[in-house]
Every structure is written in structure tokens, then in C-alpha cells.
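Peer 1: Based on what follows, work out the 3D shape:
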Amino acid sequence: MDCRLGCGACCIAPSISSPIPGMPNGKPANTRCIQLNDDNLCRLFGLDSRPKVCLDFAPDIDVCGDSDPQAMTNLIYLEKVT
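Peer 2: Okay, the predicted model is just below:
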């Protein structure tokens, strides 16, 4: 599966414990990453400064669902149960 451009759920719903440029302590769950632009696209995409956890995330229909709202719901659920 390819990312749905402009979704941004993976940059909002989960917590990230590793440093992110502009967010040295990572980010809490349900918090918009500072690197997510107004179009919900990552400013770090393709750069070496992108956190490993972000590099390792691969979109999957079981996580991302059929829509951006479904992706957000699924990722919020996964964050709560892990």
C-alpha cells in the first residue's frame, strides 16, 4: 500500500519517543508533529534527519484502513493498547 498523501495520521496519532528536529523530546500521542506541514506532508521526508521510527513505518491496509479518518481511528486505538 502507498501512503495517502495528505493523510498525516501517522504524524499525529502515535507518540514518538525519539527526538524529532524541533521536538527534542519526541511527541506525545494525538499531537501534531512540528514537521507536518499545512498539507499534512512531512517536511523531513527523504532527509537523513527523519527519525528511524518514521522511516520504519510502512503503510498497511490493516493500520491505515480505507480513509484518512479510519487511519486516525486505527492508530489512536493501537496507541492506547500498546
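Peer 1: make it CA atoms for all contacts and neighbour counts henceforth
Peer 2: Fine.
Peer 1: buried residues in the longest helix anywhere in the chain?
Peer 2: Ranked by number of residues, the top helix in the chain under DSSP state H is helix 68-81. Residues of helix 68-81 classed as buried under the neighbour-count rule (16 or more other CA atoms under 10 Å) are 68, 71-76.
Peer 1: Helices of this protein, residue ranges please.
Peer 2: 52-56, 61-64, 68-81.
Peer 1: list the contacts for the nearest residue to C11 once chain neighbours are set aside?
Peer 2: In space, and not counting its chain neighbours, C11 is closest to C33: 5.7 Å by CA to CA, 6 or more residues apart in numbering. Contact analysis of C33 by CA atoms under 8 Å, 6 or more residues apart in numbering lists 11-12, 27.
Peer 1: Could you also give me the structure for this next sequence, so I can compare it with the first?
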Amino acid sequence: MQCRLGCGACCIAPSITSPIPGMPAGKPAGVRCVQLDERNLCKIFGQPDRPAVCSDFDATRDVCGQTDAEAMILLTELEQLTAD
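Peer 2: Next comes the predicted model:
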């Protein structure tokens, strides 16, 4: 599956514990990443300071669903199920 450009769910729904430029402590679940632009595109995509967890994320149907809204629901549920 190809990532749906402009979805942004993976940059909002999950927590990210790795440092992100502009968010040195990472980001909590449900908080928009500061590197997500107004079109929901990553400003540091392909750059070396992008967290490995972001670079390693693969869009799949079971995680991203059929729509951007479904991706937000699925990723939020996964975050809640795996929260400490």
C-alpha cells in the first residue's frame, strides 16, 4: 500500500518518544507533530534528523484503513492498546 499523501494520521495519533526537531522530548499521542505542515506533509521527510520510527513506518491497510479518518481511528486504537 502507498501512503496517502496529506493523511497525517501517523504524525498525530501515536506517541513518539524519539526526539523530533522542535520537539526534543518527542510528542504525546494525539498531538500534531510540529514537522507536519498545513497540507499534512512531513517537513523533514527524507532528512537525517527525521526519527527512525517515522522512517520505518509502513503504510498498511490494517493500520491505515481505507480513508484518512479511518487511519486516525485505527492508529488511535493501536496507541491506546499499546500504551504503558
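Peer 1: Would you format the contacts of C33 of the first structure as TSV with distance to L41 of the first structure included?
Peer 2: Output for the contacts of C33 of the first structure, formatted as TSV (distance: CA to CA, whole Å):
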residue	distance to L41 of the first structure
C11	9
I12	11
K27	17
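Peer 1: Same check for these, but in the second structure.
Peer 2: Retained in the second structure: 11-12, 27, out of the contacts of C33 of the first structure (criterion both residues aligned by TM-score structural alignment, their matches' CA atoms under 8 Å).
Peer 1: Settle this for me: S15 of the second structure is touching A25, isn't it.
Peer 2: No - using CA atoms under 8 Å, S15 of the second structure is not in contact with A25, being 10.7 Å away.
Peer 1: that older thread, which single one of the contacts of C33 of the first structure is nearest to I20 of the first structure?
Peer 2: K27 (8.1 Å; CA to CA).
Peer 1: My understanding was that that closest one contacts C11; is that so?
Peer 2: No - if you go by CA under 8 Å, K27 of the first structure and C11 don't touch, sitting 9.5 Å apart.
Peer 1: quick one on the thing from earlier: now the longest helix of the first structure on the second structure. Mean distance?
Peer 2: For helix 68-81 of the first structure, the mean deviation from the second structure after alignment is 0.1 Å (mean CA distance after the TM-score superposition for the first structure).
Peer 1: returning to what we had before: reformat the buried residues of helix 68-81 of the first structure as JSON lines; add distance to D60 of the first structure.
Peer 2: Below are the buried residues of helix 68-81 of the first structure laid out as JSON lines (distance: CA to CA, whole Å):
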{"residue": "D68", "distance to D60 of the first structure": "13"}
{"residue": "A71", "distance to D60 of the first structure": "10"}
{"residue": "M72", "distance to D60 of the first structure": "13"}
{"residue": "T73", "distance to D60 of the first structure": "14"}
{"residue": "N74", "distance to D60 of the first structure": "11"}
{"residue": "L75", "distance to D60 of the first structure": "11"}
{"residue": "I76", "distance to D60 of the first structure": "15"}
